[in-house]
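>>> Task: produce atomic coordinates for the following.
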Amino acid sequence: MDIDLKVRLGRLDFRNPVLVASGTFGYAREMADLVDFQQLGGIVPKTVTSASRPGNLPPRTVETPSGLLNAIGLDNDGIDHFLEHHLPYLTSLPTAIIGNVAGKTEDDFVELAQKMGQAKGMAGVELNLSCPNVSGGTDFATDPAITKRIVDRCRAVCPHPLIAKLTPNIANIVPIAKAAADGGADAVSLANTFLGMAVDWRRQKPVLGNITGGLSGPAIKPLVLRIVWQVAKANILPIIAVGGIATLDDVMEFLVTGASAIQIGTANFYDPTASVRIVDGLPAAVASLGAGSVREIVGTLKRQA
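Reported below is the predicted structural model:
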């Protein structure tokens, strides 16, 4: 039995639901010797900002039990360098490319979206409304009015499909997802990292140079599953799940919970080939549920008897 792995999220079409997350896959060149890009549903390269950023003071990462704290601080060379140097290579690859942008201000987001919108070859743009590692980075995705306004303004200047990447550092994410939909987003990414910190008690100092950072990895998967379930129940927008996904079982859990696609993040650091193995195993997993396509199993979670 041939299993159809194709998924559609609004105007976004992917050959399969397995994407790689921004900030964990570089600009793809770094992975060229390890990953067959043609097997991926898509690539979300590292976040870019209006101007170049040096990032935060080191140390920038620290391992935690079943997770990783990072405070990179959006280290990048800026949008113009990305468009000139990285995008031509990215758009030559045999998979969908989703640009990722983060602004210091609302106007920054609009400028970035406009420049991305003028570029050819991208499948869409992910608006990083929720980076916890920069000052004010989570503010944009904690207020529904601000979220709606930014997405709406970006929608007006960018013809590409828009994905709103939201923060989990909020009591109720559903109104934020609704605001993104009202602003014209095609999908939401759920979710960015959880704000946390690590302490060296012997030195009586925080471990990270930024003091706080974003927690990712297997430790956050149950929390992100809950967030995906909440937004899926509200039937707002197609969902791309990201957070703690490292195995085929993880992917299947998110799909039946209501995500139409997923992004693999932290796992890329310690197992760059995880995404390809997951794609290889996906047809058999879908068939085991008696389905002929990924689309048939999305949101099929049952209540406990």
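>>> alpha carbons only for contacts and neighbour counts from here, please
Will do.
>>> what about the strands in the stretch 201-305 of the chain?
Listed in chain order, the strands of the stretch 201-305 of the chain (DSSP state E, counting those that start in this stretch) span 205-206, 212-216, 239-242, 261-264.
>>> For those, give me CSV that also has distance to residue 18.
Below are the strands of the stretch 201-305 of the chain laid out as CSV (distance: least, CA to CA, whole Å):
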stretch, distance to residue 18
strand 205-206, 35
strand 212-216, 18
strand 239-242, 10
strand 261-264, 5
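>>> Can you say which of the ones you listed is nearest to residue 118?
strand 239-242 (24.3 Å; CA to CA).
>>> Could you also give me the structure for this second sequence? I'd like to compare it with the first:
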Amino acid sequence: MITLQPGDIDVGGVTLRNHLLLAAGVLGTTGASLQRLLKLGAGGVVTKSIGPEPNAGHHGPCLIRTECGVLNAMGLPNPSKNFVEELAPLEGEPVIVSIFGKDPEEFKEVAGWFAEHAKAFELNVSCPHAAGYGAAIGTDPETVLECTRAVASYGVPVWVKLTPNVTDITTIGLAAEKGGASAIVAINTVRGMRISTAMRRPVLGNRTGGLSGKAIFPIAVKCVWDLYAACTIPVIGCGGVSTAEDVIEMMMAGAQAVEIGTAVMDDVRVFDGIAQKLYAKDGADPASIVGVAHD
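The predicted structure follows:
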């Protein structure tokens, strides 16, 4: 397998310790859990998505295992502005704060709480199971452009996390780029559901949810491929990454870094495990791998 030279990398205006980031929504709920993942080898961490009002999320069941992934409908639970206190012990660390809102004004309000604490913002315009938020606005290019522009006004790098649940993801990526995004994250979960044949009703409390894990890896690779070809800003791959080989494949499709979420549920030490196989002193220059499959 191809190995890479180790060391810090700069992606989307942020200096990361390596190419592996903790994805939003997985162990990103407290400062302590974020610090733990950094100590366990994550090159950077993305917080749980924070919104304009405290939210308890959907009633359960909120998460189930599938044959090759996880189906969840958490409903964006978060403590809102109170989360600022969790970031105090992480000053100077590569922490990206995930935020959401229903319009540019709410995005800007939430970003204002964290503008002095975050190395970057990740705009959640892609969650498929929160009415009025996430993918409900992230399928409209003009709204994505305006939300990105509103947050970019703080001068902090802005990453925009896109939904795969659209006809053409590049139209949304280009809108984010036009709005001033520093990077694009592809992808969030894919809409899905399961039905209990014994109960004769949907399994999830919200009925439908978002599928993550190995099942969506090929979808994520295709979205990264398309965005790399269409946009000029960096692409960060997300969706089903769990091995060093997956990281290389994502990078060959065009990703400059990757986010890892569902794989953390099976092994909290996944970052270090991947890094041990991914990096070597005599490895290739990472820049020579990004997008090479397009040549």
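>>> returning to what we had before: most packed of the strands of the stretch 201-305 of structure 1?
Most buried of the strands of the stretch 201-305 of structure 1, by mean neighbour count (mean count of other CA atoms under 10 Å): strand 239-242, with a mean of 30.
>>> Check the mean deviation of that one from structure 2.
Taken against structure 2, strand 239-242 of structure 1 registers an average deviation of 0.7 Å after superposition, with mean CA distance after the TM-score superposition for structure 1.
>>> just to revisit the earlier point, what's the closest of the strands of the stretch 201-305 of structure 1 to residue 231 of structure 1?
strand 239-242 (8.2 Å).
>>> so that closest one matches what in structure 2?
Against structure 2, the aligned range for strand 239-242 of structure 1 is residues 235-238 (TM-score structural alignment).
>>> hang on, the earlier thing: among the strands of the stretch 201-305 of structure 1, which is nearest residue 124 of structure 1?
strand 239-242 (13.0 Å).
>>> ok, residues contacting that closest one?
Outside strand 239-242 of structure 1, the residues that touch it by CA atoms under 8 Å, 6 or more residues apart in numbering are 9, 21, 187-192, 224, 228, 232, 254, 258-265.
>>> cool, and stretch 16-24 of structure 2?
Counting by CA under 8 Å, 6+ apart, 6-10, 37, 42-49, 94, 98, 238, 256-261, 271 sit against stretch 16-24 of structure 2.
>>> Buried members of those into PyMOL, please.
A single PyMOL command is used to select the members of these judged buried by 16 or more other CA atoms under 10 Å:
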select buried, resi 6+9+37+42+43+44+45+46+47+48+49+94+98+238+256+257+258+259+260+261+271
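>>> The contacts of stretch 16-24 of structure 2 in helices, which ones?
Among these, the ones falling in helices (DSSP state H) are 37, 271.
>>> hmm, back to that, just the buried ones from the contacts of strand 239-242 of structure 1?
Neighbour counting with 16+ other CA under 10 Å marks 9, 21, 187-192, 224, 228, 232, 254, 258-265 as buried within those.
>>> And residue 10 of structure 2, how far from residue 190 of structure 2?
29 Å (CA to CA, to the nearest Å).
>>> Ignore what I typed, I meant residue 107 of structure 2.
When residue 107 of structure 2 is compared with residue 190 of structure 2 (using CA to CA), they lie 23 Å apart.
>>> so stretch 254-274 of structure 2 corresponds to what in structure 1?
Going by TM-score structural alignment, stretch 254-274 of structure 2 sits over residues 258-278 in structure 1.
>>> Translate residue 49 of structure 1 into the numbering of structure 2.
Superposed on structure 2 with TM-score structural alignment, residue 49 of structure 1 falls opposite residue 51.
>>> Contacts only, for its match.
78, 80-81, 99-101, 107, 110.
>>> So among these, which aligned pairs are also touching in structure 1?
Using both residues aligned by TM-score structural alignment, their matches' CA atoms under 8 Å, structure 1 keeps these contacts from these: 78, 80, 99-101, 110.
>>> Which one of the residues you listed is nearest to residue 278 of structure 2?
residue 99 (30.4 Å).
>>> contacting residues for whatever residue of structure 1 lines up with the closest one?
Aligned by TM-score structural alignment, residue 99 of structure 2 pairs with residue 101 of structure 1. The neighbours of residue 101 of structure 1, taking CA under 8 Å, 6+ apart as the test, are 47-49, 109, 112-113, 125-128.
>>> quick one: which of these has the most company?
residue 113 (30 neighbours; other CA atoms under 10 Å).
>>> All the strands of the stretch 1-150 of structure 1, residue numbers only.
Ranges of strands in the stretch 1-150 of structure 1, per DSSP E, counting those that start in this stretch, are 7-9, 12-14, 18-20, 42-43, 61-64, 67-70, 96-101, 124-128.
>>> Next, the angle from the top helix by length along structure 2 to strand 255-260.
If you go by DSSP H, structure 2 has its longest helix at helix 217-230. Counting by axes from the mean of the first three to the mean of the last three CA atoms, to 10 degrees, helix 217-230 of structure 2 lies at 150 degrees to strand 255-260.
>>> how close does helix 217-230 of structure 2 sit to structure 1?
Looks like 0.6 Å for helix 217-230 of structure 2 (mean CA distance after the TM-score superposition for structure 1).
>>> which helices and strands sit right next to that helix?
Counting contacts by 3 or more CA pairs under 8 Å, 6 or more residues apart in numbering; DSSP states H and E, helix 217-230 of structure 2 is packed against helix 169-178, strand 183-186, strand 235-238, helix 244-253.
>>> What span of structure 1 is the second one aligned with?
Structural correspondence for strand 183-186 of structure 2: residues 187-190 of structure 1, per TM-score structural alignment.
>>> which residues make contact with that stretch from outside it?
9-10, 162-168, 177, 180-181, 224, 227-228, 237-243.
>>> ok, residue 143 of structure 1 to residue 172 of structure 1 distance?
For residue 143 of structure 1, the distance to residue 172 of structure 1 - CA to CA - is 11 Å.
>>> what's the counterpart of residue 71 of structure 2 in structure 1?
In structure 1, residue 71 of structure 2 lands on residue 69 (TM-score structural alignment).
>>> Please report how far that match lies from residue 303 of structure 1.
Applying CA to CA, the value for residue 69 of structure 1 to residue 303 of structure 1 is 34 Å.
>>> what's the answer for residue 43 of structure 1, then?
According to CA to CA, residue 43 of structure 1 stands 34 Å off from residue 303 of structure 1.
>>> what does residue 36 of structure 1 give?
Counting by CA to CA - residue 36 of structure 1 and residue 303 of structure 1 are separated by 38 Å.
>>> repeat for residue 204 of structure 1
With CA to CA as the criterion, residue 204 of structure 1 and residue 303 of structure 1 are 47 Å apart.
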